[in-house]
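**Q** Fold the following and give me the result.
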Amino acid sequence: MSEFTATWIGGSSGPTHTGSGTQNNFISPESLTKNASGQTPRAVARSELIWLDRHFIEPEGYPDAYDTLVGRRTVLLDGANGDGRHATARCLLHRLPPGGGALHEILLEREEGSSLLLDPEVVADDDRLLLDLAASGERLGAAALDELSAFRKAVEERGAGLVVVLPAEARHLLTPQLNDLRREISRPPERELELSIIGRHLRYAGRDPRGVERLPPDVMAYLGTAPRLSDVATFAQYLCDAAHRAGTFTEQCALALKGLQEQPRLAVETLRTIRKGAPRALLITTAMLSGARADAVHKGAAMLLDDRQASPHMRYLLERRSLADRLGAIKAEIGPAGLARFESIGYDSAVRIQVWENFPDLRDPLRNWVARVLSLPGLTDGNRDQLVERFAEQCLSTNDATTLLDLAKHWASPESGTPPLTRLRGAAHALEYGLNSSRCGGEFRHKIYEWATRPVAAPFRKVLVGVCAETMTVRHPEAALVRLHHLARREPPSAEARNALIALVREDHRLHRRMLNRLARGLESGGWAADTELFLDLAAPEQLGNPGIRAHPLIAESGVRNDLLVCWTAVLRAPADEQWTTLAEAWLEAACGDPHAADRFLDLLVTACDRRGDRLGVLYRVTRDWSARQPAGQGVASELPSVLLRKMRASPHVRVTPQQEATAP
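**A** You can find the predicted model right below:
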């Protein structure tokens, strides 16, 4: 995955040709998913979890829930909607000792080869698992709870941790054993939690957290209505942003509260008041590109009006009001560094919502406009990412996943040559936003699976590989593994999906085990040639014999050895010995270096020959030639051919072969 060679300049939109001759830009799938700061989704997810842990305020019942998780490795989290059960679950898992395990969300989807919603095989040593049933529906939630006991057993055996977020009013679905693991969280009394959230936001924004002691009466009255904690966090963030826009702390509080409560109504009034196309175009463009340079906003508004086809007279241009005046008419301004923004905090979001909900005929034109605006030279990568996210947010607000999915594929389609980098990045970020949606994520995963099982154009394949390897793996690595495997089976020699899959599997014992099982099933059925190459890459003895932080290595597991045997048996049937010789020699070297694993490695090779004299003879020859190349004095290596021959003769799997068939001495 290291094919990206390009020169970057400031906020440029893509690779720059800096020399003579033909320009060849190689774009790696990973680069398409990076944000404007160069972070991959996995790095962003880690940062977000750390941020959440720093800002998290423990609700009532948290200590009891934590003690249950530590002592029994599973806790079922109950509470009212809006009281932060999901955030509490993530912090519980993040703080669970000894640390080091990845945090994974469990999908309530039956993947290939499994009839279970909760497959115990997905549980790895020291894993951190989150099962959110809050929005699953009673039927699916009940089915998951039925399978929970067997799943919990694997969690306990492997020293993992599991937090289940229960749906509202789900107590009647719990058995007595599960009810014993249920712990309820709730808000502390007297607005303690809300004030703590605001104080912590102020502290991490570099402001005096004692400001919560000076909150004006209207803010205290709002907090007294017990708003959702996510709304309280939004208010706290608005309050931090208001420091750059208002004078006194009281004025900043008023601006933040207005942004939270009044902007939807003001957006409706503005759209009702402004009737002409030009100011409305500017209003919509500013809402979609808030934070971009003002001249880029001006060009974007012209594109929305399709001014490219017009030829205005010079007099009209000279008599037109200044950009600052026109921005002022829609309650916007040119702020520091020439960046356009609305005067009120939260107004851009309110405008986007109102336009999408109340002007449905504008949705298709806006979709086409977004694709064109992505190529504006005045935009930074951050502006483009925000534009895609803001459009995606509106699509999914009306459950219109299809529009966003079709748009992502269209942006990455090579209609006339290779799509520009800006469109490929836009496609990747659109899919990323959809995958992270709690309502539509399943639809996006299903569609990506459908695409992965069919031939796709090279640019779109890069997008899919990047999204699976960097975005889907954050919360659903098993689903990412399945899709990358299908992409790897169907890709040309570029091997992008294969490289991404190998990198993903090698860093996780659980995924390594599952991948070997998939390869065994594929090779046993005589399927894809790519599966042989993947096996030869993933059966390296250092990966199989190194336990890492686990109690035992993979090759010590009987299920893994069975899968290795199936794979080796299929590979040894191939007529080309050179295809597997390198791996076989690596196994021979491992057998010399680790006496505990020697029998496992050698016995697997002998048994995989499937009682065929010709294969046994070739294996013996490979062993003899390898041994002869080793430095003198290595007794174990020199004795290995004899050890292997004894195993061949003693193996119950080896039949007696006619003299003319045998090639081993």
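**Q** CA atoms for contacts and neighbours, from now on please.
**A** Will do.
**Q** list the contacts for the closest residue to P167 other than its chain neighbours?
**A** Closest residue to P167 apart from its sequence neighbours, by Cα to Cα, 6 or more residues apart in numbering: A134 at 3.8 Å. Neighbouring residues of A134 by Cα atoms under 8 Å, 6 or more residues apart in numbering: 165-168.
**Q** Okay, A134 and W568: tell me how far apart.
**A** 45 Å (Cα to Cα, to the nearest Å).
**Q** circling back to that earlier point, secondary structure element holding the residue nearest to P167?
**A** Following DSSP states H and E, one finds A134 outside all helices and strands.
**Q** Now intersect the contacts of A134 with the strands, please.
**A** Of the contacts of A134, the ones assigned to strands by DSSP state E are V165.
**Q** Now do the helices in the stretch 401-550 of the chain.
**A** 401-411, 421-435, 441-452, 458-466, 473-475, 477-490, 496-506, 509-524, 529-538, 541-545 (DSSP state H, counting those that start in this stretch).
**Q** from the contacts of A134, which two are the most distant?
**A** For the contacts of A134, the maximum inter-member distance is 9.5 Å, found between V165 and A168 (Cα to Cα).
**Q** These two: who's more crowded?
**A** Between V165 and A168, counted using other Cα atoms under 10 Å, V165 has the larger neighbour count: 22 against 14.
**Q** Next, the structure of the following sequence, for comparison with the previous one:
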Amino acid sequence: MSEHISTRVENPYAPMHTGSGDLYVTIGTQLQDPDRPTFRRLADDHLSWLKRVLVDPAGMGAARHKLTDTGTVILDGPPGSGRTSVARVLLREYDLGTGVFHELLPDEEEELSLSNPVLVGTGDRLLLDLSAATAVQWAAARADLSALRKTVHEQHAHLVVVMPYGHPLDPDLQHYRIKIECPDGLQVFRRHLRMHGVPYEPDSTVTAFLAEARPMREIADFADLVRRARETAGAGEGFAQWCATARKARDDRRAEIATLIAKLREGPQRALLITVAMLHGAHADVIHQAVQLLLHTLESPPEEQPLLERKDLAERLSEISATTGPDGHVHFTELDYDAAVRAHFWDHMPDLRQPLGTWGARSVESRGPYVTQELRASLVKRLAEQYLRTGRGEGLAFLAEDWSITPTSRPRLEAAVHALTCGLNDPVQGRSFRQWIYQCCANRQLKGEFAQVLVQVCADVIAVSHPDQALFRLYHLARRERDTTRALEALCDLVATSGRLRRRLLDLLTRSPLSPAELRIFLPVCDPEPLSAPYDNGHALIEENGARESLTSGWRAVFKELPHAEWHPYAERWLHTATDAGHRGDLLLNLLVSAADRCDDQRGTTFAALYTSARTAERTAPHGTARAATTTDRLLQKISTAQGLGRPAVPPPTTSTGGSTP
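**A** Predicted coordinates for the structure are as follows:
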């Protein structure tokens, strides 16, 4: 995905961009369903599972103490020792309800330098995973680690660094280094079995498997295979048979699958084999319907044999080593046979890849009592695995985009989100997906409902571990949307989780002149309640010089560029908040007056409009008109001071925003 990405115009179902300037896109409604999957919850569930199955390696206790005492720990250990899992679990244990989790990516686009203090918010939990870093990348990170650690300490945050194994560490950082050793493989295996609800028994297959040094990931995968072998085992089979079945599933089956497919010469036979592999575990009715859909997608000629003379499904399944269970669901007779079949067709019939994408989109839209959300998700995951396994991430990304083009449906849009989620979570190609999504959000012409898909991916997937990257992407989507506010709402929800993120967005908005679209982002983002409420360090954003300058610049642009009727509701909220915000209320009023004072030739008119808003706000004040009138009086005094006048004896007229000034 590092190649040049061109824009493809195929079916013009949505507005097309043919000139300069922004393209405004409208996001549909299909994904705003209360039953849609919550990808943030899925990520949280995975982390909870990781904590339950983790066997504390040697050094875990020391790492906990080091993180508690200093706020920083640098984990060292051989590959496969579970270093990154340990890092994530350590940070999960320090989730005290303040700050956000943030995986630092110092060499990615839009990421700040590790030495930049803006990178760290109060109470944040920071992961810097450099386990796969090159010598050059590690040297660059080491140069900034002392500055990063200092900021972490000042912000009462927690930082876990996973260093590359065997690389040097500077003397002043050795104090934070903790060596992680591989935990006992059998203990790890038994812990995973216990979490799966599978009883353990001593077994020669397990002993032979663990005789070799295994990465923790391989041991976890083998335990999961034993679980699945148990679920599909016949009557009378026990732990030894489950383990033997799991071990066989790990064998290379390429020759076996190639021999089977060579015997299946008819299109319907191969279509059934592909369908069972892609929808493994689905009900027989779903399999039958999906086979017909695949044959139709491939434009295969219809079967001419009379219906009653055709082979029934049971006979056809037996030809491909599959069977239907008592519950009507279809499985291959051997464990993980489906994965081997999928890999064979993908690798050896490349012309089938594009039709499989089309068939996948049509399949997720199928209806019926046995078509579940889980079945749709598993189909997308299996298709995505083939793209990612063979290094074709860009193809998966464009497939998700194609699924989002109008006319579409909620299941198809959900499938697009699932596909991009698979790419983002891939340890090798995740970075390329984040970069591709950035280009889509910032620069690409978005057709159909693809913008809606991007909003959900940014808010529910990227934001889980990369909130700053999600912020930039949602900002660009919000800047370009019209007739909807879903990207803006997601952006506001994101900055509500962290004062640091709100500060960074305000800086982004006001570092250059604001466009009308950016002004409409600024107004809801500068909500006075979170601005004036103390956050984790006891201070409020409105008390910070940098934030006040950004807010003043933003309000000045609002006063100069937008009509009074548009900004009045937001000013009214500021005035209501100022009534009950103590000394920070004065800061809110000072800021509004300062912004109006910078309006040059519109200065007097703006002061009058601001005073009019204050008088109007008295009628809707939640704390009563008397207290609101006091706020109006305070505002009037500040306006008079800004104009070099004493306290006016008579308030100015309020019937017109263009009248005389106080």
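**Q** re earlier: which of the contacts of A134 of the first structure also appear as contacts in the second structure?
**A** For those, the subset whose aligned partners also touch in the second structure (both residues aligned by TM-score structural alignment, their matches' Cα atoms under 8 Å) is 165-168.
**Q** Let me know the closest of those residues to V44 of the first structure.
**A** V44 of the first structure lies nearest to V165 out of those, by Cα to Cα, at 23.5 Å.
**Q** separation between the equivalent of that closest one over in the second structure and V86 of the second structure?
**A** When the second structure is aligned by TM-score structural alignment, V165 of the first structure is paired with V162. From V162 of the second structure across to V86 of the second structure, the span is 10 Å (Cα to Cα).
**Q** go on, G554 of the second structure?
**A** Counting by Cα to Cα, the gap from G554 of the second structure to V86 of the second structure is 43 Å.
**Q** do the same with A208 of the second structure
**A** A208 of the second structure is 27 Å from V86 of the second structure, by Cα to Cα.
**Q** Compare those two (neighbour count), which wins?
**A** Neighbours per residue (other Cα under 10 Å) separate A208 of the second structure from V86, with V86 holding more: 23 against 9.
**Q** Am I right that the more buried one falls within a helix?
**A** Yes: assessed by DSSP: H, G, I helix; E, B strand; the rest coil, V86 of the second structure belongs to a helix.
**Q** Could you pull out the strands in the second structure for me?
**A** Applying DSSP E to the second structure gives strands spanning 72-76, 101-103, 125-129, 158-162, 177-179, 322-324, 330-332.
**Q** Select, out of the ones you listed, the one closest to P516 of the second structure.
**A** With respect to P516 of the second structure, and counting by Cα to Cα, the nearest of the strands of the second structure is strand 101-103 at 31.2 Å.
**Q** Where in the first structure does the closest one fall?
**A** The aligned range for strand 101-103 of the second structure is 103-105, by TM-score structural alignment.
**Q** so how far does that stretch sit from its counterpart in the second structure?
**A** Comparison of stretch 103-105 of the first structure with the second structure after fitting gives an average deviation of 2.2 Å (mean Cα distance after the TM-score superposition for the first structure).
**Q** which residues are contacting that stretch?
**A** Stretch 103-105 of the first structure is contacted from outside by 90, 93-94, 127-132, 474-477, using Cα under 8 Å, 6+ apart.
**Q** which ones are touching the counterpart of A236 of the first structure in the second structure?
**A** When the second structure is aligned by TM-score structural alignment, A236 of the first structure is paired with A223. Contacts for A223 of the second structure (Cα under 8 Å, 6+ apart) come out as 189, 192-193.
**Q** quick one: which of the residues you listed is nearest S512 of the second structure?
**A** Closest to S512 of the second structure, out of all of the contacts of A223 of the second structure and judged by Cα to Cα, is H192, at 53.4 Å.
**Q** Trace the closest one over to the first structure, please.
**A** With TM-score structural alignment defining the correspondence, H192 of the second structure maps onto H201 in the first structure.
**Q** distance of the closest residue to its match other than its chain neighbours from E333 of the first structure?
**A** In space, and not counting its chain neighbours, H201 of the first structure is closest to A236: 6.1 Å by Cα to Cα, 6+ apart. Using Cα to Cα, one obtains 23 Å as the distance from A236 of the first structure to E333 of the first structure.
**Q** next one: P377 of the first structure
**A** Distance of P377 of the first structure to E333 of the first structure, given as Cα to Cα: 21 Å.
**Q** For those two, indicate the residue with more neighbours.
**A** Legend: neighbour count by other Cα under 10 Å for P377 of the first structure and E333, higher for E333 (21 against 11).
**Q** which residues does the more buried one contact?
**A** Neighbours of E333 of the first structure in contact, by Cα under 8 Å, 6+ apart: 324, 327, 340-343.
**Q** Which of those are buried? Put it as a PyMOL command.
**A** In PyMOL syntax, the buried subset of the contacts of E333 of the first structure is picked out as below (16 or more other Cα atoms under 10 Å):
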select buried, resi 327+340+341+342+343
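**Q** mind putting the contacts of E333 of the first structure in CSV, distance to N368 of the first structure included?
**A** Output for those, formatted as CSV (distance: Cα to Cα, whole Å):
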residue, distance to N368 of the first structure
A324, 27
L327, 24
A340, 22
R341, 23
F342, 24
E343, 28
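**Q** Can you find the partner of E585 of the first structure in the second structure?
**A** Match for E585 of the first structure (TM-score structural alignment): E572.
**Q** Give me the neighbour count for its match.
**A** When neighbours are defined as other Cα under 10 Å, E572 of the second structure has 20 of them.
**Q** do the same with V464 of the second structure
**A** If you count neighbours by other Cα under 10 Å, V464 of the second structure ends up with 19.
**Q** Show me what T485 of the second structure lines up with in the first structure.
**A** Residue pairing (TM-score structural alignment): T485 of the second structure is matched to A495 of the first structure.
**Q** show me the residues around A626 of the second structure that make contact.
**A** A626 of the second structure makes contact with E618 under the criterion Cα under 8 Å, 6+ apart.
**Q** Distance check, L229 of the first structure against I198 of the first structure.
**A** Taking Cα to Cα, one finds L229 of the first structure at 10 Å from I198 of the first structure.
**Q** Now for the closest residue to the match of T485 of the second structure other than its chain neighbours: which residues touch it?
**A** Spatial nearest neighbour of A495 of the first structure, chain neighbours left out: A488 (6.9 Å); criterion: Cα to Cα, 6+ apart. For A488 of the first structure, the contact set (Cα under 8 Å, 6+ apart) comprises 495-498, 501, 530.
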